[in-house]
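Student: okay, sequence plus prediction incoming.
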Amino acid sequence: MFSLFKKQEIVMDNDLYSPIQGEFLNLEEVSDPVFSEKTMGDGFAIQPDGDELLVSPVAGKVMMVAATKHAIGIHMANGLDVLLHLGLDTVNMDGSPFNINIKVGDIVSARQHLGTMDLEKIISAGYDTTIMVVITNMNMLKTLSTNDGRYQAGDKVGVVTVK
């Protein structure tokens, strides 16, 4: 009965997962220099190819959901901050292609359903659907290793270690 009031803990998980079905890209391959030059931090990208289901790339606490729903910030138990950025310049679409079902303060598990992204709507509007997963507090990061390939939403892409 009292388990309803039990504080939810963030699961310690240093693995990184694909947020959507698609093809792995190194950040250097992303067409936006903010990401390709790693100005925001290091990580990886996925070029979606069909399925619109979004899942959490990490376990953690949701610290930010942009009003335009194009970006989500998650704080991992290991101290790393991860930015999930949905498309390039999709901020200009004022949230219309995104259906996000989490909010600031939520504890999410890795691979948990976060919502959907209307890929056709983004492409029709002339925007890029590439999704970036970026560690923004690089001073905490010791190693980041990822693997090329094609992934389903929730497949393990890599692992991080912290200093």
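Tutor: That came through fine.

Student: going forward, measure contacts between C-alpha atoms and count neighbours the same way
Tutor: Noted.

Student: report the contact partners of the closest residue to Ala45 other than its chain neighbours.
Tutor: Excluding the flanking residues, the one nearest Ala45 by C-alpha to C-alpha, 6 or more residues apart in numbering is Met132, at 4.3 Å. Contacts for Met132 (C-alpha atoms under 8 Å, 6 or more residues apart in numbering) come out as Leu27, Phe35, Gly43, Phe44, Ala45, Ile46, Leu83, Leu84, His85, Leu86, Gly87.

Student: ok, and here's another one to check against it:
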Amino acid sequence: MTDPAEHRARLEARNAAMRENVAGLLADLNRRTSELADAQTRAAAVTGAATSPDGLVRAVVNPAGVLTELTLAPTAFTRSTPEKLARLVVATAQAAAGSAREQVEGLLAPLQGGTDLSSLVEGAPSFADLLRPPTPPPAPPTPGRGPRHAADPDDDDGFGSVFGGQR
């Protein structure tokens, strides 16, 4: 049988150790919350920029990869076809979005380590969930040309259906 005073002293020592542990965890949580807020502020200011290899297109995007600026060289329409220029705009905007994503990931990467709140408190949010950079929406499909219809031999002016095919 143990002495009640001795038992009480052990409980108080255990309680003091747990309080010290919780105080350390709270201090770590406060520090990480502050670092997260700072990183989110810096991430919100990120822009990604890219220029096409031929210099005809320059694209700038926000942290989510949304196009905010598009510049075409004055010679873009004389040095390229509309189809090639359209593909170049898409590729350059995607490169700018990749640049922005890398910058945001670089800002948030240092915050990935340490004790996670979700491992300490059931149902609490995970820092990893809060640190995921926004994913840009998927690129829209490249529009293709629809099937070409053979011209009606009687339709030389393009208004055959409006004028009943005859003039």
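Tutor: Nice, thanks for sending it over. These numbers were taken from a predicted model, which means no experiment stands behind them.

Student: and the TM-score between these chains?
Tutor: The TM-score (TM-score structural alignment, normalised by the length of the first structure) is 0.24; 60 aligned residues with a C-alpha RMSD of 4.5 Å.

Student: in the longest helix along the first structure, what counts as buried?
Tutor: When the first structure is parsed with DSSP state H, its longest helix is helix 119-124. Within helix 119-124 of the first structure, the residues that qualify as buried are Leu119, Ile122, counting by 16 or more other C-alpha atoms under 10 Å.

Student: following element in sequence after that helix, please.
Tutor: Downstream of helix 119-124 of the first structure, the next assigned helix or strand under DSSP states H and E is strand 128-135.

Student: need the residues that contact the next helix or strand after that following strand.
Tutor: Proceeding N to C from strand 128-135 of the first structure, the next assigned helix or strand is strand 141-146, under DSSP H and E. For strand 141-146 of the first structure, contacts defined as C-alpha under 8 Å, 6+ apart pick out Gly43, Phe44, Leu80, Val157, Gly158, Val159, Val160, Thr161, Val162, Lys163.

Student: one more pass at 7 Å, please.
Tutor: The contact list for strand 141-146 of the first structure, computed with C-alpha atoms under 7 Å, 6 or more residues apart in numbering, reads Val157, Gly158, Val159, Val160, Thr161, Val162, Lys163.

Student: how far away is the third one from Leu114 of the first structure?
Tutor: Separation of Val159 of the first structure from Leu114 of the first structure (C-alpha to C-alpha, to the nearest Å): 21 Å.

Student: and the two most separated of the contacts of Met132 of the first structure?
Tutor: Gly43 and Gly87 (14.9 Å; C-alpha to C-alpha).

Student: strands of the second structure, residue ranges please.
Tutor: 48-51, 57-61, 67-72 (DSSP state E).

Student: now mean neighbour count too, for those, in TSV please.
Tutor: Output for the strands of the second structure, formatted as TSV (neighbours: other C-alpha atoms under 10 Å):
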stretch	mean neighbour count
strand 48-51	23
strand 57-61	23
strand 67-72	15
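
Student: and those strands: which comes nearest Val90 of the second structure?
Tutor: strand 57-61 (9.2 Å).

Student: and Leu141 of the first structure, how many neighbours?
Tutor: 19 (other C-alpha atoms under 10 Å).

Student: Leu25 of the first structure contacts Ile46, correct?
Tutor: Yes. With contacts counted by C-alpha atoms under 7 Å, Leu25 of the first structure reaches Ile46, the gap being 5.7 Å.

Student: who's more crowded, the two?
Tutor: Between Leu25 of the first structure and Ile46, counted using other C-alpha under 10 Å, the more crowded position is Ile46 (26 against 21).

Student: spatially nearest residue to that one, not counting backbone neighbours?
Tutor: Phe24 (4.7 Å).

Student: tell me what the host helix or strand of that neighbour is packed against?
Tutor: For Phe24 of the first structure, the enclosing helix or strand under DSSP H and E is strand 22-26. Under the contact criterion of 3 or more C-alpha pairs under 7 Å, 6 or more residues apart in numbering; DSSP states H and E, strand 22-26 of the first structure touches strand 42-48, strand 150-151.

Student: mind giving me the packing neighbours of the last one?
Tutor: To tie it back to what came earlier, the one meant is strand 150-151 of the first structure. Using 3+ C-alpha pairs under 7 Å, 6+ apart, strand 150-151 of the first structure is in contact with strand 22-26.

Student: and the next helix or strand past the strand it packs on?
Tutor: That would be, after strand 22-26 of the first structure and using DSSP H and E, helix 33-36.

Student: name the residues of that next one that are buried.
Tutor: In helix 33-36 of the first structure, the ones that count as buried by 16+ other C-alpha under 10 Å are Phe35, Ser36.

Student: same check on stretch 20-40 of the second structure?
Tutor: Leu25, Asp28, Leu29, Arg32, Leu36, Ala39, Gln40.
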